[in-house]
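Undergrad: show me the folded form of this:
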Amino acid sequence: MSEQVELSPEDIIARSPSESFQDLLKRETVNVPDALRESTETYLGSEDLAVERYTSKDFFDLEVEKVWRKSWQIACRENRLRKPGDYFVYDIVNDSILLTRTESGALKAFHNSCLHRGRVLKRGAGNSDNLRCPYHGWSWDLEGEFLGAPCQWDFPHVTKENSKLHEVKVDTWGGWVFINMDEDAPSLREYMEVLPNHMDQWKHEQRFVSLHIEKVIACNWKVALEAFIESYHAIATHPQLMSFQGIDNSQYDIWGDHVSRTISAYGVANPSHAEQFTEQQSLDAMMELIGVPDRPQLAPGQTAREMYAALNLPVANEQAGEDFAGRTTMSELMDSTLYLLFPNFAPWAGNGTVITYRHRPNGDDVDSCIMEIFLLTRYPQGTDSPADAPTFRLGIDQPFSEAAEVMGAGFANVFNQDGANLPQVQKGLKASKKGAVTLGNYQEVRIRHFHQTLDKYLQAK
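TA: As a prediction, this is how the structure comes out:
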């Protein structure tokens, strides 16, 4: 470990002296949601983190027992379980959870293991009026009640009462289905802390998945997750974003044990690079990223931020079937406002199409993970949800550019840059002589918050 330096109060509260996100909100012409007005600026210490947290199989195995089997985590969207008989299988490390929609319309979740010889009951997703094991034919109804088995005479010790499927806690929020394997877990609402109060206004339940990318990456799941809870890396990793993202003055917030947030403003040049770009160049770079060939010209005195918000407004209106004019901020139409619910649910806020990230272990491999990108698009209230987009899967050696046809070349390039870093981080951690990683006090406070919460789970009885 490196030697720790005692800090003065001035050092502890230090952050970018440039214009803050809260300063940008002062330019809004409509009411700003209270959630965006919050700014916590919390100091959580300056201690290093041991590299074994990312490389040790023993540490990984402890996470399985104390985190993945104890925390609330998203399994799928509710769209996957619309009709009675719909089922979906969610796998996390060596656990497999079978979710069903019952005839009564309720959601159920079970450990996906036959009570006879252990075979998984279902794989993937589909629709069935019962849960029948393909191996020997033992079956259960959608409520988990035992229906019987071939040659029932040979099993007088097996009864309906002692052969119900083992249930898992299940709940929903924002159109997502959550599960928790801990019978003593708090309710989902209690676990989510401030997140529903912040996010409900952006109606994640009134959205469908317009894009779903799933990619295997050669790094520990936390290495990948951490790249998306700080914006500091963008300065070196994503130089093409510097003309229109205020990375230096991203706002970082934490609440309780489970919730944190980054807000990075769009439509403003990064403060360290501001003198290099005009407002028009900032706007042109945003248009290039999203693949729009037209280059709208700014009016005299108009900012790139104002124009980009104006361009996004009619798109958001059409998607939602509402008129947001006069009641949504520029921030809600463009900024990257990215929350994290521990351990791995990372939804964006806003009134347009938003991203959700999920990072989870790839089976029981400490050195690889599955990264998922969901785009959630609004649809008008009172109409049926469009069908979710099919999953586009990328293997460990396939770059994100192979998904450019569905996500756009500009975004694929950004994710390629992250994808190039992450396996090299894992390799470098294993090669580290220092044996530790060092974090910034402000820009990487969410990583520290994540690990402090992780420790609380690992140390729990």
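Undergrad: contacts and neighbour counts: CA atoms only from here.
TA: Noted.
Undergrad: how far out from the middle of the chain is the longest helix along the chain?
TA: Criterion DSSP state H: the longest helix present in the chain is helix 409-431. Averaged C-alpha coordinates place helix 409-431 at 18 Å from its chain's average position (CA atoms, centre = their mean, to the nearest Å).
Undergrad: I'd like the structure of this one too, to check against the first:
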Amino acid sequence: MAESDPRIKGEPLARCPGPSVRDLMAADTNPVPEFLYTDEYENLGSEPIPASRYTDPAFFELEKEKMWPRIWQFAAREEELPEPGDHVVYDNAGKSFLLVRQQDGSIKGFYNVCLHRGRQLKTKDGWSAQLQCPFHGFTWNNDGSVKTIPCRWDFSHLNDDAMHLAEVSVGRWGGYVFLREAKDGPTLEEFLAPMPEHFKRWRHEECATAIWVGKVCKANWKVVMEAFMESWHTVVTHPQLLPFTGDANSMYNIYGDHVNLTVTPFGTMSPHIDPQGKSQQWIVDEFVKYNGRSSDNYEGDAAPEGGYNVKVPEGKTAREALGESLRATTTKMFGHDVSHASDAEMMDAILYNVFPNWSPWGGFQPNIVYRWRPWHDVDHCLMEVRIITRVPPGETPPKAPKMKFLSLDQKWTEAPELGILGDVFEQDMENLPFVQVGLRSSPNNRVELANYQEIQIRQFQNTLMKYVNGQL
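TA: Below is the predicted model:
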């Protein structure tokens, strides 16, 4: 991209030598959407981040007061509450909310609290014809209007309008359901921009949750979340991925305050690997063994390693061979014709981060969806991983499975449904609790960030401070 391109504000930042995302996309089998290879970022400087933002209980309270109530929070998928009367309990940052499917198909959101003495109305997801408090029996209709006040003679001071359940705003997009406490602020579509335009190709509303696992992690929610905002930790943390991952060649885009995009190319060797003597077939074989989104999820001839057998024809690249194979198997498995899809959309890590704690993958493969939430205190969080897959045409989306909960002492590998992804997440866990300890021990209260490869972390931290300081 020319240095004068308006999508780069300030001086262009240094990039790793080797094939760029743009170079790889130029050689793609099918046309690639321009937004997947166009740089768009602003030089955000090199100032350090205070380590105390991850460890200080007072800052944790500021987040709860200033930030969480003002942002759109991903609270559920549509398939979690398919029928009228279905409800989902969403807890975060010390508050509890209820999402309830209405008779007309809409979804209402309420504070999950009885207006009598404050008990949570529901503690689990499920179905109910009404919302009744288990303490004294105060009862509301599913639309939030009061139905029954026990011993009404003793509550002459209450009227029905005042006893309507307090609502929160609800937004729906792409099969995802969001809520926001604040009444003012950007619409959901404005908050997510430019994702709604990008995802017109991938249509997550045609998908449903197939796997859902959550684990308590011994680190601040931002520590864990930010570990998924850059790919260059692969070289040390996930060395088995280097044969087919262009880790340091990733593209990092930022869009305004709330959204960013990472494109990490697969089917190409890391710039940290000596290519001497390495074949395109070797790249494919390593991809099949260790890529968690593709190797264990497809039918096919068993390779010696137990993965899917993909042969690289003479004169073809690993990316071309993988793209062709994945297009064929995806079409076969899910009934959606993806013959038009680019190699990039079939294999690359196309990860969007939406402020502050939600990250869906793009592309045509079964997609990973991350969510991180504080877990009781500044030093713990709940990390959730969903795999969403395409629903075959004409079929009704299955109801989402319940989240499999892994406690602090359990490992990601105790969720075998994640396949090789569980091993990858465990490698991350070997770092993150010790990051939390190290941040508490920091003698200079400084976290230093790379200018380009960690630009999304800086964008996130800048946006967080705008909320904390009342600027958003």
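Undergrad: so is Trp153 of the first structure in a helix, a strand, or just coil?
TA: helix (DSSP: H, G, I helix; E, B strand; the rest coil).
Undergrad: tally of neighbours for it?
TA: 9 (other CA atoms under 10 Å).
Undergrad: neighbours around the residue nearest to Lys124 of the second structure when sequence neighbours are not counted, how many?
TA: Excluding the flanking residues, the one nearest Lys124 of the second structure by CA to CA, 6 or more residues apart in numbering is Val89, at 6.0 Å. For Val89 of the second structure, the neighbour count with other CA under 10 Å is 22.
Undergrad: check which helix or strand covers Val89 of the second structure.
TA: Here Val89 of the second structure sits within strand 86-92, counting by DSSP states H and E.
Undergrad: what is the corresponding segment of the first structure for the helix or strand that that strand is followed by?
TA: Note on strand 86-92 of the second structure: by DSSP H and E, the next helix or strand toward the C-terminus is strand 95-101. Under TM-score structural alignment, the match for strand 95-101 of the second structure in the first structure covers residues 95-101.
Undergrad: have a look at how far, on average, that stretch is from the second structure.
TA: Compared with the second structure after fitting, stretch 95-101 of the first structure has a mean deviation of 0.6 Å; criterion: mean CA distance after the TM-score superposition for the first structure.
Undergrad: in that stretch, which residues are buried?
TA: By 16 or more other CA atoms under 10 Å, the buried positions in stretch 95-101 of the first structure come out as Ser96, Ile97, Leu98, Leu99, Thr100, Arg101.
Undergrad: let's have those residues in TSV, adding distance to Arg358 of the first structure.
TA: Shown next, in TSV, are the buried residues of stretch 95-101 of the first structure (distance: CA to CA, whole Å):
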residue	distance to Arg358 of the first structure
Ser96	17
Ile97	17
Leu98	19
Leu99	19
Thr100	22
Arg101	23
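Undergrad: just name the closest of these to Ile370 of the first structure, please.
TA: Ile370 of the first structure has its nearest neighbour among the buried residues of stretch 95-101 of the first structure in Ser96, at 15.7 Å by CA to CA.
Undergrad: which ones are touching the closest one?
TA: For Ser96 of the first structure, the contact set (CA atoms under 8 Å, 6 or more residues apart in numbering) comprises Val89, Tyr90, His111, Asn112, Ser113.
Undergrad: now swap in Gly18 of the second structure and tell me
TA: Asn249, Pro271.
Undergrad: again, 10 Å this time
TA: Contacts for Gly18 of the second structure were tallied using CA atoms under 10 Å, 6 or more residues apart in numbering; they are Gly246, Ala248, Asn249, Met269, Ser270, Pro271, His272.
Undergrad: now the helix ranked longest in the second structure on the first structure. Mean distance?
TA: The longest helix of the second structure (DSSP H) is helix 318-334. Compared with the first structure after fitting, helix 318-334 of the second structure deviates on average by 2.0 Å (mean CA distance after the TM-score superposition for the first structure).
Undergrad: ok, back up a step: which elements pack onto the longest helix of the first structure?
TA: helix 52-55, strand 207-217, helix 221-226, helix 234-237, helix 279-289, strand 365-378, helix 404-407 (3 or more CA pairs under 10 Å, 6 or more residues apart in numbering; DSSP states H and E).
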